[in-house]
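In: prediction below, plus the sequence it came from.
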Amino acid sequence: MTKTVHFLTAAAAAAVLSACSAEPDTDRTDLETATTDGEAAALAGALEPGDFMDLQLGAKIVGPQGDEVTGTLANAEGNFADIRSFVACPAGMDVCDPKTAPKGTVYTYVHVVYPGEDNKEDTGSGDGNDSSDIEQATAFKMLRPAHGFTGAVGYSKAEAMAAIGPKADVVISCLDGALIWSVNPGTAGDQWEQAEPLTFYWQSTLPPAGPAPVYAIDANYTEAKGPGPYPEATAGYEAGCNAPSTAR
């Protein structure tokens, strides 16, 4: 999948700064300053990110695998990340059952992504991880439209700060109805790398139909995909993140 956000290299950034004879703005990350028409378009269309820590969630949906689904983001070269996902109802709902949930219930899809592995032998990649050490992960993304998307989306800002540093920036964009969380450390930041979990979320008015191989990570300059809870395409809800926001 083509990335919608392109990053400046350190050399390119230095050249721009030299040409302008200006001091770098240490309060802004690379993704907050567009230098091409493509970057400007991506930033203009970026979705406002929420903070996972601000969410108030109720009970989780319990499926055949329990209340959480674990898996691996992989390709022919090996395993590149573990992923642990769950879907929760709003706060106040002690049981989250789509069969009995009121019409209009908003479901929060949560994905915890561990580049490389989560050091647990019995989940995901675990001790059997056979990919290269993850030195740079640049995006978590969906490979199909986010059916029923409400417009509410975000990530754990505290985790991003801990993993990547104060210059970290995550730009959330939409491509063909699918969500993309592009991760950039900024010119002075660390990389999102091996065993640094980040939590991403999005909200939908549709419950999951089951795990589907529709999630992916861009890491070490390759794409690796795997399963996670995903809603079934439903008439009137197929547009994903291209649909008007209904977030409250």
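Out: Received the coordinates, thanks. Numbers count the residues shown, from 1 in each chain.

In: every contact and neighbour count from this point should use C-alpha atoms.
Out: Fine.

In: in the protein, which helix has the most residues?
Out: helix 10-20 (DSSP state H).

In: the chain: strands as residue ranges?
Out: Assigned by DSSP state E, the strands in the chain fall at 50-51, 57-60, 69-75, 78-90, 107-115, 137-142, 149-155, 169-175, 178-184, 198-204, 208-219, 222-231.

In: right, so of those strands, which gets closest to Trp192?
Out: With CA to CA as the criterion, Trp192 lies closest to strand 137-142 of the strands of the chain, at 5.4 Å.

In: next one for the comparison:
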Amino acid sequence: MTYRTACSTLLLIALAGCGSPEPEPTPTPTATVAAPRTLVGAELDFSTLGAKIEGPQGTEIETVLSAGNRTLGKMTSYVACPGGTDVCEPGTMPENTVYTYVHSITLAERDDDAEPQPADGPEAAEETPPTLFRTTAKARGFNAAIGYSRDQAEQALGDSDAITITFDAEQLIWRVTKGEGWKPGTTITFWWQSTIAPKGPESAYLLEVDGNQARATGPFPPEDKPVEGKPRK
């Protein structure tokens, strides 16, 4: 082997070593944001409900819905155990118990003395403020069972199918999408189910009517917070 041949061989070996592929970096996982999901609203059969949970304010919680100096209506809420339950005490119920959260909202009567607000711009008359009822926190333990009173929706909105329900960012939204508008003085009952019992009333609900928003207090599943000094299981 000549000197030139030996050098060429060594060079090829060196280049082969330098050309070995490096391991590809591990891809970093990215969080996927779940898109809003439309849910099918069912009629609630009240005969399937058992006793109501009794809290510091009794078995029902009533909240006045107000926006500024205007009263929009009132909300009466309660949580019931399954049918056949004579006393609803969450601490004594089985772990798989399903609790039904019920919220009845009655709009205030129209104030005929109130002057209508003027429209702003040529397109203002075509814009309709949203009418909706929703949770403002994650509906923990939600089991996908949800709905509203269709008979009441027929009376209040003129259409039993006027309400569309969505599950967005783990929050529940009942939105009026059809009908003639929510008539003052009428009531609509909304309901949903959770495998978690309420710990107490929370300001976790919101009603929006005619561009006015009112926060509401009612029973709600507690936030999952670890006890201080105690590790989470």
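Out: In hand now; what should we look at? All figures in this text were calculated on a predicted structure; none of them were measured in a lab.

In: TM between them?
Out: After superposition, the two chains reach a TM-score (TM-score structural alignment, normalised by the length of structure 2) of 0.69; 180 aligned residues with a CA RMSD of 2.8 Å.

In: which bit of structure 2 covers the longest helix of structure 1?
Out: Using TM-score structural alignment, helix 10-20 of structure 1 lines up with nothing in structure 2.

In: that helix: which residues count as buried?
Out: Judged by neighbour count using 16 or more other CA atoms under 10 Å, helix 10-20 of structure 1 contains no buried positions.

In: now do stretch 207-225 of structure 2
Out: Within stretch 207-225 of structure 2, the residues scored as buried using 16+ other CA under 10 Å are 207-209, 212-222.

In: ok, the equivalent of Leu175 of structure 1 over in structure 2 to Val40 of structure 2 distance?
Out: Counting by TM-score structural alignment, Leu175 of structure 1 lines up with Asp168 in structure 2. Distance of Asp168 of structure 2 to Val40 of structure 2, computed by CA to CA, to the nearest Å: 14 Å.

In: equivalent analysis for Cys18 of structure 2, please.
Out: Taking CA to CA as the measure, Cys18 of structure 2 falls 62 Å from Val40 of structure 2.

In: who has more neighbours out of the two?
Out: Legend: neighbour count by other CA atoms under 10 Å for Cys18 of structure 2 and Val40, higher for Val40 (12 against 9).

In: in contact with the alignment partner in structure 1 of that one, which residues?
Out: Aligned counterpart of Val40 of structure 2 in structure 1: Glu48 (TM-score structural alignment). Glu48 of structure 1 is in contact with 153-154, 172, counting by CA atoms under 8 Å, 6 or more residues apart in numbering.

In: could these go into a markdown table alongside distance to Asn75 of structure 1?
Out: Output for the contacts of Glu48 of structure 1, formatted as a markdown table (distance: CA to CA, whole Å):
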| residue | distance to Asn75 of structure 1 |
| --- | --- |
| Val153 | 27 |
| Gly154 | 26 |
| Ile172 | 24 |
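
In: and in structure 2, which of those remain?
Out: Shared with structure 2 under both residues aligned by TM-score structural alignment, their matches' CA atoms under 8 Å, the contacts from those are 153-154, 172.

In: ok, the residue nearest to the match of Leu175 of structure 1 when sequence neighbours are not counted - how many residues close by?
Out: Computed as CA to CA, 6 or more residues apart in numbering, the closest residue to Asp168 of structure 2 that is not its neighbour in sequence is Pro36, at 4.4 Å. Neighbourhood size, Pro36 of structure 2 [other CA under 10 Å]: 13.

In: how about Pro36 of structure 2, what does it touch?
Out: Going by CA under 8 Å, 6+ apart, Pro36 of structure 2 touches 166-169.

In: so the helix or strand encompassing Ser8 of structure 2 matches what in structure 1?
Out: Ser8 of structure 2 is part of helix 3-18, with elements assigned from DSSP states H and E. For helix 3-18 of structure 2, there is no aligned range in structure 1, judged by TM-score structural alignment.

In: list the buried residues of that helix.
Out: Buried residues in helix 3-18 of structure 2, counted by 16+ other CA under 10 Å: none are found.
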